[in-house]
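*Asks:* sequence? don't have it. structure:
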């Protein structure tokens, strides 16, 4: 687990927030889950930085996005089979786990919303967490990206195509590191 949380990587991955690291350790979470959360958290960090630099008028709850990315799959500590196969049982379980460990509903929600980005109530922060959860492995989801682009265009007053080009360039750049992030994650066992 410690190696998944702290090891040097190529490309470098930022560490998870200490509250998340402590939670993962207390749950005896699988090392692969820790590696995955670290990779998605790092991509979310890049997305938030880019958003703040490109669109300083957009109010983004940076801490919420980073926490959401760092914990979105926390329910897979219980539903371990979903680390290597399909399933959504981890979503509600993750939300409940976070609430039980004293995290606020505003933060715990990402465990339940990261796969429901098409929900009309999805916030900009939800879209960023969902995007990070896809693009960390260079998976592009046009419908999700279009929702993000629409929010950006509305906030900046730029044309949709201008925001598309800017976001596409960023996601392509992030996607270039996907093979190394995937190799990092795969180097850890699914079971603790």
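*Replies:* Done, it's in. In this text, all values refer to a predicted model and were calculated from it rather than measured experimentally. Numbers count the residues shown, from 1 in each chain.
*Asks:* only C-alpha atoms from now on, for both contacts and neighbour counts.
*Replies:* Noted.
*Asks:* identify the residues contacting the residue lying closest to residue 106 once chain neighbours are set aside.
*Replies:* Nearest residue to residue 106 in three dimensions, chain neighbours excluded: residue 64, at 7.9 Å (Cα to Cα, 6 or more residues apart in numbering). Listed by Cα atoms under 8 Å, 6 or more residues apart in numbering, the contact partners of residue 64 are 106, 107, 125.
*Asks:* before we go on, here's another structure to hold up against the first:
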């Protein structure tokens, strides 16, 4: 196990720091090292996704800062439900939303604690929510075709490009991101579930 703080530890390739507000919330809530590492990894992938969307679709309006904050806090409810760091469960979703709201986080940012897992239940889910959900899957090279189809549909609708063209471009990106999954999984596994 490593003694380095997962919020600031060096990694290869380098990981970006979390937004300071998100890092402060994790510290305040006593997030476990494993959770902090996970959120940093998902945030890093979300940065890559947001950068790609901005390059490929410069006129597509989306709230980049919301995506990055959402990725950095989507599982914050696992500070209250630590067992869900190593076992399946969804109690952390509503707990995370409540924790964020109680600490003054705006509802439009706190929502990601729930929508990162409930994107399929809401046909009107926002593009930002889809990007957070996608980052939460692809960081470990998990591919979810229904989620990717929703993202592709939004991209195609915004760009006017054919669905297949958007699919191929997104597939290339997700394949490249997935290639680093083993490194990300090793970084996360280096930190204990409990402090």
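*Replies:* Received, thanks. Everything quoted here is computed from the prediction, not taken from an experiment.
*Asks:* buried among the contacts of residue 64 of structure 1? Make that a PyMOL selection.
*Replies:* This is how PyMOL selects the buried members of the contacts of residue 64 of structure 1, with burial counted by 16 or more other Cα atoms under 10 Å:
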select buried, resi 107+125
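*Asks:* let's have the contacts of residue 64 of structure 1 in a markdown table, adding distance to residue 146 of structure 1.
*Replies:* Formatted as a markdown table, the contacts of residue 64 of structure 1 follow (distance: Cα to Cα, whole Å):
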| residue | distance to residue 146 of structure 1 |
| --- | --- |
| 106 | 24 |
| 107 | 24 |
| 125 | 15 |
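*Asks:* and of the contacts of residue 64 of structure 1, the nearest to residue 71 of structure 1?
*Replies:* Distance to residue 71 of structure 1, by Cα to Cα, is smallest for residue 107 among the contacts of residue 64 of structure 1, at 9.0 Å.
*Asks:* map the closest one onto structure 2.
*Replies:* With TM-score structural alignment as the criterion, the equivalent of residue 107 of structure 1 in structure 2 is residue 109.
*Asks:* verify the stated contact: its match with residue 68.
*Replies:* No - applying Cα atoms under 8 Å, one finds residue 109 of structure 2 not in contact with residue 68, separated by 9.9 Å.
*Asks:* roughly how far does the residue sitting nearest the centre point of structure 2 sit from residue 40 of structure 2?
*Replies:* Taking Cα atoms, centre = their mean as the criterion, residue 71 is the residue nearest the geometric centre of structure 2, at 3.3 Å. In this structure, residue 71 of structure 2 and residue 40 of structure 2 are 8 Å apart, going by Cα to Cα, to the nearest Å.
*Asks:* can you tell me the SS state at residue 27 of structure 2?
*Replies:* With DSSP: H, G, I helix; E, B strand; the rest coil as the basis, residue 27 of structure 2 sits in helix.
*Asks:* what do we get in structure 1 for it?
*Replies:* Under the alignment (TM-score structural alignment), residue 27 of structure 2 maps onto residue 25.
*Asks:* count the neighbours of the nearest residue to that match once chain neighbours are set aside for me.
*Replies:* Computed as Cα to Cα, 6+ apart, the closest residue to residue 25 of structure 1 that is not its neighbour in sequence is residue 1, at 7.7 Å. Close neighbours of residue 1 of structure 1, defined as other Cα atoms under 10 Å, add up to 20.
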